[in-house]
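Peer 1: Pasting the sequence and the predicted coordinates here, then a few questions.
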Amino acid sequence: MLKAGEANLKSQTGDGSLKIQAGDIKLAWREWGEGDTVVLFIHGNLASKDWIELAAPHFPRGVRTLAVDWRGCGDSDKPAPLPDFSNYSIARHADDMLAALDVLGISFCHLATHSTGGIISTRMLLKQPDRFGRVFSLSPVGPQGLAFRPEQIDFFDKMKASRELTRQVMASTAMSLFEPESLARGPARFKPDAGPRAGLFERIVDQTFAVSDGIWFGTPDTLTKEAESGELKALMGSILHPHLVVWGMNDAIIAQKSLEQMADLMPDCRFVAVPGIGHSLNLEAPELYAGYFGAWFGGLSF
């Protein structure tokens, strides 16, 4: 259902998504459900709005969920990256999301984030604190940032050149979908009960090869800059928005101690560790993800 203020919308894709003109760029978005409680989902690196499509049908009634592709990802525009990746910085992504909310006529909403979407939301919260309510952060890159070593950044070159390698690496972020021995030796092999999750996973892998170099190489660069600056980490105590941080205990990307630090330093932050899950609860166990989502956002009056 389109709301007032959505004047710059036009249909662009075959999955029900639309594009909006947000500043100097067109961003693709989708929505599920309707109601007075509005939640914006912000996906992670090398990802898209589609990561919650299996979970969204299980979200509670009365919640309207929006998901917007970052610039350079999914169906959004993919401008060429500047040499310093400044047009793909975390601050730039945050400004894009704020601009998207402006065009969509959303003056107040809650946030659901995954991975790098977490630190994007931090910049949004600090820039316009009164615009947001609760935050549900799945395995987030916290305000501390995430530092990459040069050899780790170089590894993205190898991934970009090989679907087989990229698939194997991405399988390690959703490890509960795969037979354990196949994760160690490859190729990653789905468990018999993977069902629709397998199809979504393969589509997600394919999507990574359409993202901009500003994502492949800009995201690790800008996350490292955020970590080295310490700017957002120093402001953690001033973030008053209630946070629910959920983390899979088999997550090989986000360190548990980083999220425990968030819970310690942020005034209203709860931390939950989920056994048997990796980095991507929204893909690995969509109904369980929807359960946490519903517990956090269901029943709110706005």
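Peer 2: Now that the structure is in, tell me what you want to look at.

Peer 1: rest of the way, CA atoms for contacts and neighbours
Peer 2: Fine.

Peer 1: Could you tell me which residues make contact with the closest residue to Met175 other than its chain neighbours?
Peer 2: Distances taken as CA to CA, 6 or more residues apart in numbering place Gly278 nearest to Met175, at 5.7 Å, with adjacent residues excluded. Residues near Gly278 by CA atoms under 8 Å, 6 or more residues apart in numbering: 172-176, 247-252, 284.

Peer 1: then this one, side by side with the first:
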Amino acid sequence: MARIRAGDVTLGHRQWGSGPVPVLFIHGNLASKDWIEIAAQWFPPDLAVHAVDWRGCGDSDRPTPDDDYDNYSITQHATDMLAAMDVLGLDCVHLVTHSTGGIIAARMQLIAPERIGRILHLDPVSPMGIRFEESSIAAFRAMEQSKQTTRAVMANAASSLFQADSFLPGKMPRFRDGIDHLQAMYEKVIDQTFTAGHGIWLGTPLNLTKEAETGELAGRIGELVHETLILWGQQDAIILQKDMRAMAEALPDARLVEVPGVGHSMNIEAPQMFAGFVAGFLSGILPEPPGTAQPGPSPSRVRWWQSRTA
């Protein structure tokens, strides 16, 4: 386990690969850096993929939340990620995000656009945020108190791993046959999820609701000019198709790919496929801030090619 000091917290960190193309993975709510562990074995060798746990998750510190959970806000997580980049010596990176990691990336884009190249979003929370009603907040409270409840609810985050007819009220979803290695990974992430800090269990839904209600980030979506690929699993029951289409339409430079056969978490449900999208979008391309590219081969691509052919 590696840990790095970033601002006022110590955050868990893992790295896969040591190539010249730096990538930062930002995980989703109740998750961790390890959600790309299986996919990482298929990442191309020219990538150096860094994954950092949010505060309150994985191997990171779990600060006591403020009364309004402001120290677990989306902006706070974005600031933590940028501070981690400083410690890791990463001036500019591509971003790969999952779920709530998508809206954290949007905040990073506004704070430090010059430090970000391309962005690959996997089933992201859009800049519009998500409104959680009190019944949904109650569900998070119940999950925090019961690992069995957590396991049952979190099955919706990787729905293609389970038998479709096993998603019934009061029942525990059952794994499909023949996916032992993915089942083992799911059990690992459930163990991690249940150890999340209180600031995550309630802070995340409350702060996503604040983002949705203020509309400030949604109003600045035109400033999110980085080249973006959005992947959305057609079996995703958490992120709505209409929200992904609206996000892709509103961003200045984005395209949406709707992927059949997977749900909310392709990184766990179909890790080799996910690695293929990462490779196709990022391999061989050094990150450059938007607006810096010149006609013809960019200086960064020339430097990358020279490093590969020297």
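Peer 2: Great, that's in hand. Everything quoted here is computed from the prediction, not taken from an experiment.

Peer 1: Can you tell me what the residue nearest to Met175 of structure 1 aligns to in structure 2?
Peer 2: Using TM-score structural alignment, the partner of Gly278 of structure 1 in structure 2 is Gly263.

Peer 1: what's the spacing between that match and Leu182 of structure 2?
Peer 2: Distance of Gly263 of structure 2 to Leu182 of structure 2, given as CA to CA, to the nearest Å: 14 Å.

Peer 1: Find the residue closest to the residue most central in space within structure 2 in space, skipping its chain neighbours.
Peer 2: By CA atoms, centre = their mean, structure 2 has its centre lying nearest to His98, at 2.5 Å. Nearest residue to His98 of structure 2, sequence neighbours excluded (CA to CA, 6+ apart): Leu122, at 4.7 Å.

Peer 1: how about that neighbour, what's its partner in structure 1?
Peer 2: In structure 1, Leu122 of structure 2 lands on Leu138 (TM-score structural alignment).

Peer 1: who's in contact with the aligned residue in structure 1 for the residue nearest to the centre of structure 2?
Peer 2: Superposed on structure 1 with TM-score structural alignment, His98 of structure 2 falls opposite His114. The contact partners of His114 of structure 1, by CA under 8 Å, 6+ apart, come to 42-44, 137-140, 280.

Peer 1: switch the cut-off to 7 Å
Peer 2: 42-44, 137-140 (CA atoms under 7 Å, 6 or more residues apart in numbering).

Peer 1: Filter these down to the ones also in contact in structure 2.
Peer 2: Retained in structure 2 by both residues aligned by TM-score structural alignment, their matches' CA atoms under 7 Å are the following of the contacts of His114 of structure 1: 42-44, 137-140.

Peer 1: Rebuild the residues you listed as JSON lines, extending it with secondary structure, neighbour count and distance to Asp268 of structure 1.
Peer 2: Converted to JSON lines, the kept ones among the contacts of His114 of structure 1 look like this (DSSP: H, G, I helix; E, B strand; the rest coil; neighbours: other CA atoms under 10 Å; distance: CA to CA, whole Å):
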{"residue": "Ile42", "secondary structure": "strand", "neighbour count": "30", "distance to Asp268 of structure 1": "20"}
{"residue": "His43", "secondary structure": "coil", "neighbour count": "26", "distance to Asp268 of structure 1": "23"}
{"residue": "Gly44", "secondary structure": "coil", "neighbour count": "26", "distance to Asp268 of structure 1": "23"}
{"residue": "Ser137", "secondary structure": "strand", "neighbour count": "27", "distance to Asp268 of structure 1": "13"}
{"residue": "Leu138", "secondary structure": "strand", "neighbour count": "28", "distance to Asp268 of structure 1": "16"}
{"residue": "Ser139", "secondary structure": "coil", "neighbour count": "29", "distance to Asp268 of structure 1": "17"}
{"residue": "Pro140", "secondary structure": "coil", "neighbour count": "27", "distance to Asp268 of structure 1": "16"}
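
Peer 1: Identify the farthest-apart pair in those residues.
Peer 2: Longest distance between any two of the kept ones among the contacts of His114 of structure 1 is 12.4 Å, between Ile42 and Ser139; criterion CA to CA.

Peer 1: isn't there a strand covering Leu66 of structure 1?
Peer 2: Yes. Assigned with DSSP: H, G, I helix; E, B strand; the rest coil, Leu66 of structure 1 falls within a strand.

Peer 1: what does it align to in structure 2?
Peer 2: That one, Leu66 of structure 1, aligns with His50 by TM-score structural alignment.

Peer 1: Strands along structure 1, start to end?
Peer 2: For structure 1, applying DSSP state E gives strands covering 9-11, 18-22, 25-32, 37-42, 63-68, 109-114, 132-138, 243-248, 269-274.

Peer 1: Which residue in structure 1 aligns with Phe162 of structure 2?
Peer 2: Aligned partner of Phe162 of structure 2 by TM-score structural alignment: Phe178.

Peer 1: Correct me if wrong: that match contacts Asp193.
Peer 2: No. Under the criterion of CA atoms under 7 Å, Phe178 of structure 1 makes no contact with Asp193, lying 9.7 Å away.
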